[in-house]
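Participant: Okay, sequence plus prediction incoming.
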Amino acid sequence: MHRDREVWGHDAGEFNPLRFRDGAARAAAAAGIPHALLSFSIGPRSCIGQGFAMLEAKAAMAAMLRGLSFRVSPGYVHAPVDLITLKPKFGLPVIVRLLDA
């Protein structure tokens, strides 16, 4: 199912991270089948390690991010849009720099 061309398109067998830029659930829903991506399965028989895997991913991300500094770009234009939650209308350009070791 993860490589089904009818669900994911002609490039179903290729690594395309842009497919998941809005999250895995939205990518699967956009494909027309909400549960087309079954990394951990769903329901009562879902993967017992899902919670651990997500926690491990967050810990790895935190470890990578602690060596970086973030600053809003000087070209940022503040224009919030109310779509259930507030979001920046034109995105949020950020300057990322390595912290000195």
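Facilitator: Sure, I can see it. Here the structure is a predicted model, which is why all the values come from computation and not from measurement.

Participant: contacts and neighbour counts: CA atoms only from here.
Facilitator: Noted.

Participant: list the buried ones in the helix of greatest length in the chain?
Facilitator: Ranked by residue count, the top helix of the chain under DSSP state H comes out as helix 50-65. Buried residues in helix 50-65, counting neighbours by 16 or more other Cα atoms under 10 Å, are absent.

Participant: That helix: what's the following helix or strand?
Facilitator: strand 68-72 (DSSP states H and E).

Participant: Against which helices or strands is that following strand packed?
Facilitator: strand 94-98 (3 or more Cα pairs under 8 Å, 6 or more residues apart in numbering; DSSP states H and E).

Participant: Between helix 50-65 and the strand it packs on, find me the angle.
Facilitator: 80 degrees (axes from the mean of the first three to the mean of the last three Cα atoms, to 10 degrees).

Participant: try this one next to it:
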Amino acid sequence: MGCAGSSQSKADGTVKKIRKPKPWKHPQPITKTQLMQLREEFWDTSPHYGGRKEIWDALRAAAEADLTLAQAIVDSAGVIVQSSDLTTCYDERGSKYELPKYVLSEPTNLIPES
């Protein structure tokens, strides 16, 4: 037993479907290389934010996959999706996982490499 919010299923029995994040803008224009570096730094340090490494690994795989595969990954890992864009998730033990938008999609102000 748990609280009503501790289940992946909604009241009607359906699982919360993952969707692409809404368009967003980085505070300053950024290149693809800089974006990739930000992502690597986040994933390298993510286990230090708490939670389990295997859930972080599953979230990384889901963030880098297409929506159908991402849905299968989070479902099989037992990830409870709070925000359908994957910015806030929980594991079955209640640990919270927060993902910044820059690991989930590209900003609207991405600039070409110089």
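Facilitator: That came in fine, so what should we check first? These numbers come from a predicted model, not from an experiment.

Participant: Put one on top of the other, what's the TM-score?
Facilitator: The TM-score (TM-score structural alignment, normalised by the length of the first structure) is 0.29; 49 aligned residues with a Cα RMSD of 4.1 Å.

Participant: quick one on the thing from earlier: now do the longest helix of the first structure: which elements does it pack against?
Facilitator: Here helix 50-65 of the first structure touches no other helix or strand, going by 3+ Cα pairs under 8 Å, 6+ apart.

Participant: Can you tell me how far L65 of the first structure is from A27 of the first structure?
Facilitator: Distance of L65 of the first structure to A27 of the first structure, computed by Cα to Cα, to the nearest Å: 25 Å.

Participant: got it, and F52 of the first structure?
Facilitator: 23 Å.

Participant: ok, A58 of the second structure to A77 of the second structure distance?
Facilitator: 7 Å.

Participant: ok, the two, which is more surrounded?
Facilitator: Using other Cα atoms under 10 Å as the criterion, A58 of the second structure and A77 rank with A58 on top: 19 against 15.

Participant: Is the more buried one in contact with D75, as I believe?
Facilitator: No. With contact defined as Cα atoms under 8 Å, A58 of the second structure does not count as touching D75 (9.9 Å).

Participant: how close does R71 of the first structure get to R97 of the first structure?
Facilitator: Distance of R71 of the first structure to R97 of the first structure, given as Cα to Cα: 9 Å.

Participant: L55 of the first structure too?
Facilitator: L55 of the first structure is 25 Å from R97 of the first structure, where distance means Cα to Cα.
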